[in-house]
Each structure stands twice: as structure tokens, then as C-alpha cells.
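Peer 1: got a predicted structure plus its sequence, pasted below:
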Amino acid sequence: MTNKRPMTFEANENVLCFHGPLLYEAKILKTDWRVLDPPHGDEGACYLVHYRGWKQTWDEWVPESRALKMNEANLAKQASLKESYPGKKKTVPKTSTSTESSDRGKKRAKDTSVDKEEDFTKRPEIKVPIPDSLKAQLVDDWESITKNQQLVPLPKTPNVVEILDMYREFKKDKKAKSDEILQEVLAGIKAYFDRCLGNMLLYRFERQQYVDIRKRFVGKDDSEIYGGEHLLRLFVQFPMLIAHTSMDQDSINALRENLVDMLKWMQKNHKDLLLSEYENASPAYQSIVKS
């Protein structure tokens, strides 16, 4: 029997909640004692949370370890996480010397922005649930790099290409159906990884490492150098990435099914795919980054 101590949070309380490596404002809808990640997890205090500004389809039960009190210290931590984690760069609108043309430009820009927003909201939504043990890995990943100033040793073994091949063999042994679809999905994951790593998947502290490693391995793709830690970060970004494609609902459903299955496989094989300890960055590296 679990020793049920008093819960830290209450229903209707506003909190900060980890979703992937970032903290988001959320409201606790319900509280309960349950096992979130069977059969590996233990029973504990859990909370049904609604993320502020997100659709109800993103409501989820989370363990107490993912929730933080809404206070100044944790709000500062949220801001630090957001600043450290790679994201979209803001674009600066161009100016015009003509007032009339500037007004027309602003109107066109506004109309275009509205159209894009309407198109975006009409696109099919994809939700890729990440197992709680892998979410914990993402949090540890962030802390190791941004707080402890450590790095993933590169080139990583197994790398992303090798991980995708391992998963392909796993599905082959399971006599999985729709092998052609699986091949397309894995090829798509590799393409997304190679396209996104340098722009979206690196923390600020890792960027100098990226510059250095690309000089050493000029003829290789990023997916042949980086491994599961950065692949897991890509899975966090997939809902946003896919929302900006022209995929139909059937294609999205097939992709989501394969992504969810692969995450479960990564969870079961995390000891072979993901680091338990990161390497300390050298004083010389830290000096370059700070300068």
C-alpha cells in the first residue's frame, strides 16, 4: 500500500508544469493517486492539468514531479528555460519611405497574418504523447547542459541513423504491417532531424560544439553524428512541425501511430539509446562560449 501523504497541489490551483523541456502555465482540474506509467511506475500523487491557452485535447494527468508552485523563483526558471531552449526567431518588418505604401504594406501583412492563422487553426492537430520516463530524461537533459554546463559526447553511438535502423529491425522481427509506410516515416524522421538540428534542437551552450563537430565531419549528416538525446527533442517539436505541413488526416494518423510506437520502444530501450551521464565541458570550451 502507498503511504498517501498530503498532496502538494490542490484542484483549481494555478501552477507551472513541465511539458517536454519547457514550463507552461497550467491549472489543476483534478487530483488523484494513480500509476501514470504502468507497469514501470509506482503509485503517487497525480494531477489532471489544463495548459493555459492550449486546447482541451492537451489536458493530461501528470506526476507531482512535473508541477511547480507559481512563484517568482519558478517563473524565473520558466523564463530561463524559454531563453535557453531554441525556438523561432522574430522577424522585423521592413519599413518604407512612402507613408502610403507603408500603410498598404501593413494592411497586406496583417491580412496575410490573419489568413495564415486561420489556415493553421484549420489544420489537423497531432498529439504525440511522450512517456513520463522520457519526459524526465528531457528535463535531466536540459539541466545537464544549461545548468551543469555538460555536453553529449560526439559523435554519439548509437547515432540517429543507427537508432532508426534498430527500430526498423525491431518492427521487422515483429512482422509489422505496412512496411512501406514505416520506411517513409523513418526516412521522414531522418530528413526532419537533419533539417532541424542546427536551427531548433540545440541549446545555446551546445552551439559551439556543433560548429566544432561539423568541421571534423564535413561529409556526414547530423543524423550520423548526434543520437537519441537530440532525437527525443525532435519528438517534442513534431506537433508544431507537422501542423505546418499539407499532410491530410490519414497521413497524419499513420505518422502519429508510428511516432507513438517508436517512443514506447525508445522507453523500453532507453539504457541502450540514451546517456545516463553527460561529459563535463572543458574550461577552454566554457571560456569560448562565455566570450
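Peer 2: Structure's in. What do you need?
Peer 1: rest of the way, CA atoms for contacts and neighbours
Peer 2: Noted.
Peer 1: mind listing the helices for the chain?
Peer 2: 72-84, 99-122, 132-142, 160-173, 179-200, 207-216, 228-243, 249-268, 270-273, 283-290 (DSSP state H).
Peer 1: so which of these gets nearest residue 47?
Peer 2: Of all the helices of the chain, it is helix 132-142 that lies closest to residue 47, at 13.4 Å by C-alpha to C-alpha.
Peer 1: buried stuff in that closest one?
Peer 2: 132, 134-142 (16 or more other C-alpha atoms under 10 Å).
Peer 1: list the contacts for residue 248?
Peer 2: residue 124 (C-alpha atoms under 8 Å, 6 or more residues apart in numbering).
Peer 1: re the thing from before, can you put the helices of the chain in JSON lines and add distance to residue 25?
Peer 2: Formatted as JSON lines, the helices of the chain follow (distance: least, C-alpha to C-alpha, whole Å):
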{"stretch": "helix 72-84", "distance to residue 25": "9"}
{"stretch": "helix 99-122", "distance to residue 25": "21"}
{"stretch": "helix 132-142", "distance to residue 25": "17"}
{"stretch": "helix 160-173", "distance to residue 25": "32"}
{"stretch": "helix 179-200", "distance to residue 25": "22"}
{"stretch": "helix 207-216", "distance to residue 25": "28"}
{"stretch": "helix 228-243", "distance to residue 25": "17"}
{"stretch": "helix 249-268", "distance to residue 25": "25"}
{"stretch": "helix 270-273", "distance to residue 25": "29"}
{"stretch": "helix 283-290", "distance to residue 25": "31"}
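Peer 1: take this one as well and set it beside the first:
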Amino acid sequence: CPRGRKRKQDSVDTEKNVVPSDNLLSFHIPPALRRQLIDDYEFVTQMHKLVQLPRSPNVDDILKKYVDTQIKKHGRVTDSVEEILKGLRCYFDKALPVMLLYNNERKQYEETVTADVSPSNVYGAEHLLRLFVKLPELLIHVNMAEETLKELQDNLADILRFLRKKQSLFFVSAYKAVEEMEKKED
């Protein structure tokens, strides 16, 4: 995020306590997950390798596991966390074909995601992590109360910490060459 943006927060109209989230949504992507994003980018765009689909665990599984850890930790899941997870899944399903795929992943998407299948049932942590990078720009025009924005940021940061803790379980360690995947289908 550009540094100058945060200062806008100081001059926010606090009378109504509603701020246009003009890129005020910001959360820290842990270094290990940033490395994961870079590796993912290099595997797909430079080495022409893809994540084998369908992924296990998929995005839905990961979000369910997050709910389970919340229940273990706090005895319940708050309504706001449930709403955020529902929204995250919805944003994922809508954003994946539009902005979360690299060009050489499009053919795989078209072959894998059919009308009766949602992307969150097919794709996994690699693509979910890409959504976190895009979320600030996706939510830029959403007006929300300052405390709601803060809560959203805190929850998204917590989900990122969860992904980081479970990184070895959720992310693939090896991508497949496109040719290998095409041979398998024959």
C-alpha cells in the first residue's frame, strides 16, 4: 500500500462515524505468506506450472476449519465472523475468474469449473491468498462504520494468521507442469 494513504484516516469525517473505505482497509500479509505468493507467481507465470485441481483442502474446507478453530478457542463463532466468511467466499467465487487467475490458468478454470460447481469447492489456499491481496481494491467503494472496518481488518488479519499457521497443510508444495496435467486427462 502506498504510504500516503494512511494519513487520510486522520481527516476522516468522524461525526457520522462512517468512512468511505477509500483504501483504508489494510492488513499485514505475513512474510511467509508473501513468499508463498511470490513462489506461486513464479511457478505459474515463469515455469508454466499449475496447481492440480480440485484442491484438497479447498477454500470451503479452509473456511470451515477456521470456524472450527474459533469454536475451540472461544466456544462459539460470532455472527460478524460468520458474515465475513460468507462474504469472503462470495468475493472469492466472483473474483476468481475475473482477477485471481493468471492467463495460463484460464484453460484449466474453464475445464474444471462448470455451472454447478463453485470455485471455492475447486480451488485452495493458493488462490484464496491472492484474494487477500485484491480485497482492499475490491472493498474500496464500500462505506462502513469505522468500528466495522476495524473489526473486518482484525478478522481478516486473524484468517491470514490461521493460513500462516497451517501453511504446510493448506498450500501445495509442488506444482504440476501443464503438459503433465494434459497427459493425465488423455
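Peer 2: Right, received. Where do you want to start? Treat the numbers as computed from the prediction; the structure is a model and nothing was measured.
Peer 1: ok, which pair from the buried residues of helix 132-142 of the first structure is furthest apart?
Peer 2: 132 and 142 (15.4 Å).
Peer 1: related to what we said a few turns ago, and the helices of the first structure: which comes nearest residue 51 of the first structure?
Peer 2: Using C-alpha to C-alpha, the nearest of those to residue 51 of the first structure is helix 72-84, at 14.1 Å.
Peer 1: so where is that closest one in the second structure?
Peer 2: Per TM-score structural alignment, helix 72-84 of the first structure has no counterpart in the second structure.
Peer 1: what's the answer for stretch 198-211 of the first structure, then?
Peer 2: Stretch 198-211 of the first structure maps onto residues 97-110 of the second structure, going by TM-score structural alignment.
Peer 1: pull up the distance across the matching stretch, start to finish.
Peer 2: 9 Å (C-alpha to C-alpha, to the nearest Å).
Peer 1: list of residues touching that stretch?
Peer 2: 44-45, 48, 50, 127, 130-131.
Peer 1: ok, residue 153 of the first structure to residue 226 of the first structure distance?
Peer 2: 9 Å.
Peer 1: and these two? Which one has more around it.
Peer 2: residue 226 (25 against 17; other C-alpha atoms under 10 Å).
Peer 1: the nearest residue to residue 18 of the second structure once chain neighbours are set aside and residue 26 of the second structure, how far apart?
Peer 2: Closest residue to residue 18 of the second structure apart from its sequence neighbours, by C-alpha to C-alpha, 6 or more residues apart in numbering: residue 145 at 4.2 Å. Residue 145 of the second structure sits 15 Å away from residue 26 of the second structure, going by C-alpha to C-alpha.
Peer 1: do residue 54 of the second structure as well
Peer 2: 30 Å.
Peer 1: neighbour-wise, which of those two wins?
Peer 2: residue 26 (20 against 15).
Peer 1: map the more buried one onto the first structure.
Peer 2: In the first structure, residue 26 of the second structure lands on residue 127 (TM-score structural alignment).
Peer 1: what residues are up against residue 95 of the second structure?
Peer 2: residue 131.
Peer 1: neighbours around residue 119 of the first structure, how many?
Peer 2: 12.
Peer 1: residue 199 of the first structure now?
Peer 2: Applying other C-alpha under 10 Å, I find that residue 199 of the first structure has 14 neighbouring residues.
Peer 1: from residue 53 of the second structure, how far off is residue 65 of the second structure?
Peer 2: 20 Å.
Peer 1: equivalent analysis for residue 27 of the second structure, please.
Peer 2: 29 Å.
Peer 1: between these two, which is the more surrounded one?
Peer 2: residue 27 (19 against 16).
Peer 1: identify the residue nearest residue 146 of the first structure in space, chain neighbours excluded?
Peer 2: residue 205 (6.5 Å).
Peer 1: ok, now which ones touch residue 127 of the second structure?
Peer 2: Applying C-alpha under 8 Å, 6+ apart, the residues near residue 127 of the second structure are 96, 100-101.
Peer 1: could you redo the last one with a cut-off of 7 Å?
Peer 2: residue 100 (C-alpha atoms under 7 Å, 6 or more residues apart in numbering).
Peer 1: repeat for residue 73 of the second structure
Peer 2: Residue 73 of the second structure neighbours (C-alpha under 7 Å, 6+ apart): none.
Peer 1: translate it into the numbering of the first structure.
Peer 2: So residue 73 of the second structure corresponds to residue 174, using TM-score structural alignment.
Peer 1: repeat for residue 177 of the second structure
Peer 2: In the first structure, residue 177 of the second structure lands on residue 280 (TM-score structural alignment).
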